[in-house]
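Enquirer: A predicted structure for the sequence below; I have some questions about it.
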Amino acid sequence: MLTKRVTVTVHASDPLSRAGLISHLRHQPSLDVLPDRGEDGRERAPEEPDDPAVAVLLADRIDESTTAELRRLLRGRDQRVVLVAGELREPDLLSVVEYGVRAIIWRHQATEQRLLSAVHSAARGEGELPPDLVSRLLNQVGRLRRATAAGATAGGSVPLFGMAPREVDVLRLLAEGLDTRQISEKLAYSERTVKNILHALMTRLRLTNRAHAVAYALREGYI
């Protein structure tokens, strides 16, 4: 059975690294590698609009520019992303999974066959992770579930990723300058409940303080 051709764009801040990835992918008969911005000065779209596109992003580490590029790529219609990573800290791993990255490959393991397999997995809507990352992800999800269960209070379940409505309500009032007592009065919660909501949220999302939590909510469009 013939494999359906997949449209691919390649993204990297370093032109030489990007050229290396393109050389790995361009001669694969099941892939159509299109230029993104920078190769011909304009963005190209797939010839068949209904086909999913796969973006391959090379990043040595997850920093602000990488996360901004991930958000840009994942805003596209039915876009799927394969991340070729040099290193991933545990908070970074959860972040890229939450953003919607479909497959991750270690840079030093990015052979032609691994790239091809990851691109086709992403195009099918499936995930692909190195075994060591699967173990790390499961361990971290387990820790976060336990932390969420310990910090949850009456008023509804708390999602593993993202924010529950009551968390958004608390952060919106916090962003308006209200303190714990004023927030508890506005929402008819006890002050202890407000503190528990904030503690559980910051633990789950690895946020360092209340200002960081408000900044995260603003950046992600919750408030």
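Expert: Arrived safely, thanks for sending.

Enquirer: can we go C-alpha only for contacts and neighbour counts from here?
Expert: Will do.

Enquirer: just give me the residue closest to the centre of the protein.
Expert: Tyr99 (2.1 Å; CA atoms, centre = their mean).

Enquirer: use this one as the comparison:
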Amino acid sequence: MTGKQKEGAIRVVLVDDQTMIRQGLGYVIQMQSDMEVIGEASDGVEAVELIGALAPDVVLMDVQMPNKSGIEATREIMQQHPRTKVLILTTFDNHNYVVEGIRAGAVGYMLKDADSQEMLDLIRRAHQGEALFHTVTAAKALAEALQGQRETPDSTTTSPSVLLDELTDRELDVLQQIADGYRNDQIAQNLFISEGTVKTHVHRILQKMGVEDRTQAVAKALRHKIVK
């Protein structure tokens, strides 16, 4: 679709039943030197097949589509391709969509009328493994989704006190900043430390908590009530 591929670029798939939405998003993304659109799908069924074939880095996934919803498609994609980052596309800041999206495995969501620079920022941050649920609606939805999750062996064998003992005070500070939705550069500014130090703390937090990315770290921290 894109002609000559961009070496090292973030590979994006667009999923929306409206052609104009896909074209608009695709145009903006293709203008970036560090990302490219490698495929498009118009419904959930097509999305699952396409992502299985292309293995993109990030997917922009509409919610309301024919044949299979974006939530259902996200759930299947995450079961088959857990490293793929899915951003839910919504028309409204809808609580139920956010809850179901989180439960399905999405790493964040964005409004269709979002500023183009905000969209690009979300794609880059999703690719880096950040959790992108930052509005009041999303915060409430995240808490609700986590409360509804079944306890996993990991969550039943690791007590809050064990996590608190393993994490240093500074690591707890950084973890809280992550839960509040701040980027590494913002955390560095807020805590008066270098961005390199923040990255080191994040790496150690993920190791100690036994998780793969920031989204899982926040989910586990909220479940154990070690962050607000």
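Expert: Okay, I see it. Owing to the predicted nature of the structure, the values given are computational and were not obtained by experimental measurement.

Enquirer: now do the alignment partner in the second structure of the residue nearest to the centre of the first structure against Leu142 of the second structure, distance only.
Expert: For Tyr99 of the first structure, the aligned residue in the second structure is Ala104 (criterion: TM-score structural alignment). Taking CA to CA, to the nearest Å as the measure, Ala104 of the second structure falls 12 Å from Leu142 of the second structure.

Enquirer: then Arg83 of the second structure?
Expert: 20 Å.

Enquirer: and the next element down the chain from the strand or helix carrying Ile197 of the first structure?
Expert: If you go by DSSP states H and E, Ile197 of the first structure is part of helix 191-204. From helix 191-204 of the first structure onward toward the C-terminus, using DSSP H and E, the following helix or strand is helix 210-219.

Enquirer: matching residues in the second structure for that following helix?
Expert: Under TM-score structural alignment, there's no match for helix 210-219 of the first structure.

Enquirer: report the angle between that helix and helix 191-204.
Expert: Comparing the axes of helix 210-219 of the first structure and helix 191-204 via axes from the mean of the first three to the mean of the last three CA atoms, to 10 degrees yields an angle of 70 degrees.

Enquirer: so which helix or strand takes in the counterpart of Leu21 of the first structure in the second structure?
Expert: In the second structure, Leu21 of the first structure lines up with Leu25, judged by TM-score structural alignment. Per DSSP H and E, Leu25 of the second structure falls inside helix 19-30.

Enquirer: residues of that helix that come out buried?
Expert: For helix 19-30 of the second structure, a neighbour-count test (16 or more other CA atoms under 10 Å) marks Arg22, Leu25, Gly26, Ile29, Gln30 as buried.

Enquirer: and what of stretch 68-81 of the first structure?
Expert: Quick answer for stretch 68-81 of the first structure (16+ other CA under 10 Å): Leu70, Leu73, Leu74, Gln79, Arg80, Val81.

Enquirer: off-centre distance for that stretch?
Expert: 10 Å (CA atoms, centre = their mean, to the nearest Å).

Enquirer: same question for stretch 28-38 of the second structure.
Expert: 19 Å.

Enquirer: nice, that's everything, thank you.
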